[in-house]
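Novice: Compute the structure for the input listed below.
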Amino acid sequence: MRLPTSSLVTQTTVLVESFGAKGDGITDDTKAFQDAWSKVCSSKTPAILLISQKSYRLKPITFAGPCQSSITFKIQGKLIASPNRFDWDPKNLRVWIVFTWVQNLTVTGGGIIDGNGNVWWKISCKINKSLALIFNNCKNLTVQNLKIINSPSTHVTFDRSQNVVASRLIISSPSWTPNTDGIHVTATTTILIYGSSIQNGDDCIAMVNGANNVRINSIVCGPGNGISIGSLGGKGSTARVSNVIVDKIYFNGTKNGVRIKTWQGGNGYVNNIVFKNIAMHDVRNPLIIDQFYCNSPSTCAAQKSAVAISNVHYTNIKGTSATPVAIRFNCSASVPCRGIELKDINLQGSKGIVTTSACQNVNWSKRGVVLPPPCQSS
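Specialist: As a prediction, this is how the structure comes out:
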């Protein structure tokens, strides 16, 4: 009888303590982690980098490939960002923990990644854009069973990666913290995000240029800004997002539910998008498309070009809206939204509010019962 492949594979286990890590939460353990990574990355057999149940203080660190074999980065303890802002390179404040050019990587273990964001929040996250955990140019990546908290800005970023599974994540920061996106997906194709809870001060999940073949399933979101595609097309840029399915989501007290946001003057497209089986509780803007997004202190003028939005399907979405306008589709006159379908929608107002819909320059259709009825002109 042929034995399972896993029983024939020898794994190398490397402990960070073997390279001098103290794990007391005070000593800088960055070099020990770097040396331990060099060991597992050079291993010709599958390797485990084991981080035991202690607290490890780290400066910004990059775990770079390519590596010789598959790696499991097993966090059982707690990784804490250095509280000293001067440990960051002033020319690159965007990174803390980065995995780059690594294939066949699993990051797991049930531990905690603490971005120590309170060091930065008091000087405004709108200025600092430091990110807690970045996966760049990774392929065949699994990130699971972790708690990621208190990022200075975005908690987890998947950038230019392929074949990603992110699951059983608890992502948390205070609701008042600016720019603390939960998960940010950019230039990444074939990614599954499921079975996670996200509470933060910005988008629970944001998909921007190059996000393709994205599946989001079984997420609890709130507080936060909801799940967004965008913003896209800023400063006249071209953006493309396609083949996204958002399924089985519970939004609790979020600013938005499911949102598509693009700047005037951009180019490209958003198409083949499905939002389905969604429950909302006291969401301020449950369904929103905004082709006039303008996160700027000055007025953003309407322009002739815009990111085209088409084939967007909303199915089985129910719950309560905290504002009267539960459905808002604000589309461009020059590049109208097309193929917008609403099916089995029931969004009642909380606290006796009567809900309505508002839209402009949108080609829509409905199936089944849709409440509030679409769509009055704004």
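
Novice: Every contact and neighbour count from this point should use C-alpha atoms.
Specialist: Noted.

Novice: Tally up the residues packed near Ser6, please.
Specialist: Here the count is done by other Cα atoms under 10 Å, and Ser6 has 8 residues near it.

Novice: give me the element it is part of.
Specialist: Assigned by DSSP states H and E, Ser6 falls within helix 5-8.

Novice: for comparison, sequence B:
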Amino acid sequence: MSLLMFLLGLVTGAIALHIDEFNVYNYGASGSGEIDDSHAFVNAWRDACKVRTQYARVIVPEGTFLLNPLMFSGPCNPQNIHFKVLGTIISTGSPKSWNGRDPSQWIAFKDVTGLNVYGSGVVDGQGMGWWDQSCRDHPKLEGCTKLAPTIIKFISCKEGTLSNINIVNSPQTHVLIFYSKGFNVDNVTIQSPERSPNTDGIHIHSSQFVNITNSIIGTGDDCISIGDYTSNMDIANIECGPGHGISIGSLGKNKEVAMVENIRVHDSTLKGTTNGARIKTWQGGQGNIRHVTFENIVFDAVNNPIIIDQNYCDVRGTCKEEKTGVKINDVVYENLNGTSSSEIAINLNCSKFVHCSGIIMENITLVSIQEGNPVTANCTNAEGTEVGVNPGSCFKK
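Specialist: Predicted coordinates:
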């Protein structure tokens, strides 16, 4: 290689790696945690989004930044736009702050390609005020709320990432990935109290090619929940608990058509959760859940380690029996072991009209958390095969 070519390569590399930075302090943010810094964040995002370079970065430095509900919208000019959080972002914590605003939303990114949200900082939803007036826990409270803000929403985002960040105390769901494609979540910590209502860790809906890896999630609801029209997901190396487990569904409510396929959950641990590997659908729905794999999972004092509930109802026993249902087939459970805190460690409760089929169970060992107590398997209207399963036998011969 000639010297000229070498120098041209260095210059080209330097140009390619150039990142324009937009620090919220330069836009008037106080970082005191007492003054609304929303305006500074909006303006920093505006300039980062419109700058005509390949890479741009919004920087949230050390400090505490109080934000009201915000929407960071694209499309943006840079090929990649980074949102680096080093400090702490907090909400007001007061439901009254949402008067006249969308009650489901706090921080949202919409129509952004190549978005990377990351950093060592904290995003704190300060959800206590919402929990104290939730209809689930306070049904007789006048003006109780059924809908509360999600901390971070990614709406119609492509080829994005969320990584190395702490997300805590959401009023409701912590992270929502919605109508997005090619999105990776890695090395995040999500935490809220075990009794906090409806605080799913990560919910995915109408999205494809989503990976969630190397994360610690403990909440008052599902650690990860997979909603409708979601496909090609890989979930790995998750520490889940407390919470309601890793769930597909619920799907098919109000006779809706569901489609979830190509989901793999593996190499993860669930500790002290109410459910483990769960699939839940409403009676009366239509569509399919198929090509699902749960493998290499450890359960530690989980109440329902393996569960399919094709007769899901928000108030058990009150839902009308229907002759249609979401079809569940081609589900693999392999190399699962650990302890159950209930007698029924495997419970496949499927519809008598739309059976679960193509269920494969291999190399499963589940025992009671109470040494010497038996555990059982219960499979109703489920068809499949099992090899090396304890407890067994589940399927009718």
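
Novice: With both chains overlaid, what TM-score comes out?
Specialist: A TM-score of 0.97 describes the superposed chains when it is computed by TM-score structural alignment, normalised by the length of the first structure; 376 aligned residues with a Cα RMSD of 1.4 Å.

Novice: distance from the longest strand along the first structure to the second structure after superposition?
Specialist: Secondary structure of the first structure read by DSSP state E shows that its longest strand is strand 267-283. On superposition with the second structure, the mean distance recorded for strand 267-283 of the first structure (mean Cα distance after the TM-score superposition for the first structure) is 0.4 Å.

Novice: where's that strand relative to the chain centroid, distance-wise?
Specialist: With Cα atoms, centre = their mean, to the nearest Å as the basis, the distance from the averaged C-alpha position of strand 267-283 of the first structure to the chain average is 15 Å.

Novice: What range does that strand cover in the second structure?
Specialist: Taken onto the second structure by TM-score structural alignment, strand 267-283 of the first structure occupies residues 286-302 there.

Novice: follow-up on the earlier one: state the span of the second structure onto which the following helix or strand past the helix holding Ser6 of the first structure is aligned.
Specialist: On the C-terminal side of helix 5-8 of the first structure, the closest following helix or strand by DSSP H and E is strand 12-15. Residues 20-23 of the second structure are where strand 12-15 of the first structure aligns, taking TM-score structural alignment as the criterion.

Novice: so how far does that stretch sit from its counterpart in the first structure?
Specialist: Looks like 0.5 Å for stretch 20-23 of the second structure (mean Cα distance after the TM-score superposition for the first structure).

Novice: What is the burial count for the counterpart of Asn254 of the second structure in the first structure?
Specialist: Using TM-score structural alignment, the equivalent of Asn254 of the second structure in the first structure is Lys235. Burial of Lys235 of the first structure, expressed as a neighbour count using other Cα under 10 Å, amounts to 10.

Novice: and Lys235 of the first structure, that's in a helix?
Specialist: Yes - the assignment for Lys235 of the first structure is a helix, going by DSSP: H, G, I helix; E, B strand; the rest coil.

Novice: was I right about it contacting Gly265?
Specialist: Yes - because the distance of 7.1 Å satisfies Cα atoms under 8 Å, Lys235 of the first structure is recorded as touching Gly265.

Novice: give me the number of residues near the counterpart of Ser192 of the second structure in the first structure?
Specialist: Applying TM-score structural alignment, one finds that Ser192 of the second structure aligns to Ser173 in the first structure. As a burial measure, the neighbour count of Ser173 of the first structure was computed by other Cα under 10 Å and equals 28.

Novice: In terms of helix, strand or coil, where does Val119 of the first structure fall?
Specialist: The three-state assignment at Val119 of the first structure reads helix, by three-state DSSP.

Novice: surely it meets Ala81?
Specialist: No - because the distance of 9.7 Å does not satisfy Cα under 8 Å, Val119 of the first structure is recorded as not touching Ala81.
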